[in-house]
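J.: Take a look and give me a structure for this.
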Amino acid sequence: MSTVIEQPVEARLVAAAPRMTTIPATLHYDPDDPFAVRMTFPAPATLEGVDVCWTFARDLLAAGLLEPEGHGDVRVRPYGYDRTVLEFHAPEGTAVVHVHSSEVRRFLDATSELVPTGYEYLQLDLDHDLAELMRDA
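T.: Next comes the predicted model:
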């Protein structure tokens, strides 16, 4: 059984509908998917009225604390003294949220204690995954 890290963060919604000044969001990390983090937004903060979860690279989140990163659906960049901007691009539009960089750093530190950066591959069972892939082929 693996340990999963979940950390609530306060996100300030900058551009999207419905308009909310701050929304609770949760950062998730599961060592079973060691390269990824997830950020979940509650139903009241989404256009669809259901929880929305974005999955993106842990490295993207870490690099985005220092300089603008990302060219796809998720982009991360520093903003001011202790803010990090996350942009989520979807066909329905773009959501831009600010979070405290200190909260992101605390989350990343916890994930690194669980699975050190650069050692994610040790969490993978490639033989098992390949066998599963071949079984379904």
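J.: from here on, contacts and neighbour counts on C-alpha atoms
T.: Noted.
J.: Name the surrounding residues that touch the longest helix anywhere in the chain.
T.: What stands out as the longest helix in the chain, according to DSSP state H, is helix 101-114. Identification of contacts with helix 101-114 by C-alpha atoms under 8 Å, 6 or more residues apart in numbering yields 3, 5, 7, 9, 27, 29, 31, 58, 62, 65, 78, 82-84.
J.: one more to put side by side:
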Amino acid sequence: MSSVIEQAVQVRLVASAPRMESVPATLRYDPRDPFAVSMWFPAPATLEGTEVSWAFSRDLLVQGVDEPAGLGDVRVRPYGYDRTVLEFHALEGTALMHIRTSELRRFLKRAQGLVPAGREHLHLDLDADLAELMRDA
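T.: Take a look at the predicted model:
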């Protein structure tokens, strides 16, 4: 049986004219996709007024709490005392937000307890993934 970790967090959206001081978000880790984490934002917290979810590497988040990480659509870096900056780049623009590093570390510790780093391959279901690919062939 698979356990999914979800953790509610508050992030501070960095903007020239912010709509809200902080916005709710949910960090999610599912061992069925052991290399990834996702961050979900409810509709009221987004400019488009629709739910938004970003999936990115768990390793990117681990590295980014201690040093700048990421070159693509998601970038993570430490910022001052107990803050981490998350940048999400899309065609519509860039969302820049601060989150408490302690909350990220707590989430990552829980994910590490579920699937230790270096053991992710043991949680992959390659047969099911291959069957899914072949179903359309």
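J.: For the two chains, what TM-score is obtained?
T.: Comparison of the two superposed chains (TM-score structural alignment, normalised by the length of structure 1) gives a TM-score of 0.94, and 137 aligned residues with a C-alpha RMSD of 1.4 Å.
J.: Filter the contacts of helix 101-114 of structure 1 down to the buried ones.
T.: 5, 9, 27, 29, 31, 58, 62, 65, 78, 83, 84 (16 or more other C-alpha atoms under 10 Å).
J.: Out of these, which sit inside strands?
T.: Per DSSP state E, strands hold the following members of those: 5, 9, 27, 29, 78, 83, 84.
J.: if I line the two up, what does the fourth one land on in structure 2?
T.: Put plainly, it is residue 29 of structure 1. Taking TM-score structural alignment, residue 29 of structure 1 has residue 29 as its aligned residue in structure 2.
J.: got a list of contacts for stretch 89-97 of structure 1?
T.: 11-16, 72-74, 85-88.
J.: mind redoing it with 7 Å?
T.: 11, 12, 13, 14, 15, 16, 73, 74, 85, 86, 87, 88 (C-alpha atoms under 7 Å, 6 or more residues apart in numbering).
J.: got the residues you listed as JSON lines, with secondary structure, distance to residue 111 of structure 1 and neighbour count columns?
T.: Listed next are the contacts of stretch 89-97 of structure 1 as JSON lines, based on DSSP: H, G, I helix; E, B strand; the rest coil; distance: C-alpha to C-alpha, whole Å; neighbours: other C-alpha atoms under 10 Å:
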{"residue": "11", "secondary structure": "strand", "distance to residue 111 of structure 1": "20", "neighbour count": "22"}
{"residue": "12", "secondary structure": "strand", "distance to residue 111 of structure 1": "23", "neighbour count": "18"}
{"residue": "13", "secondary structure": "strand", "distance to residue 111 of structure 1": "25", "neighbour count": "21"}
{"residue": "14", "secondary structure": "strand", "distance to residue 111 of structure 1": "27", "neighbour count": "16"}
{"residue": "15", "secondary structure": "strand", "distance to residue 111 of structure 1": "29", "neighbour count": "15"}
{"residue": "16", "secondary structure": "coil", "distance to residue 111 of structure 1": "29", "neighbour count": "16"}
{"residue": "73", "secondary structure": "coil", "distance to residue 111 of structure 1": "23", "neighbour count": "14"}
{"residue": "74", "secondary structure": "strand", "distance to residue 111 of structure 1": "20", "neighbour count": "21"}
{"residue": "85", "secondary structure": "strand", "distance to residue 111 of structure 1": "20", "neighbour count": "24"}
{"residue": "86", "secondary structure": "strand", "distance to residue 111 of structure 1": "19", "neighbour count": "24"}
{"residue": "87", "secondary structure": "strand", "distance to residue 111 of structure 1": "22", "neighbour count": "20"}
{"residue": "88", "secondary structure": "strand", "distance to residue 111 of structure 1": "22", "neighbour count": "16"}
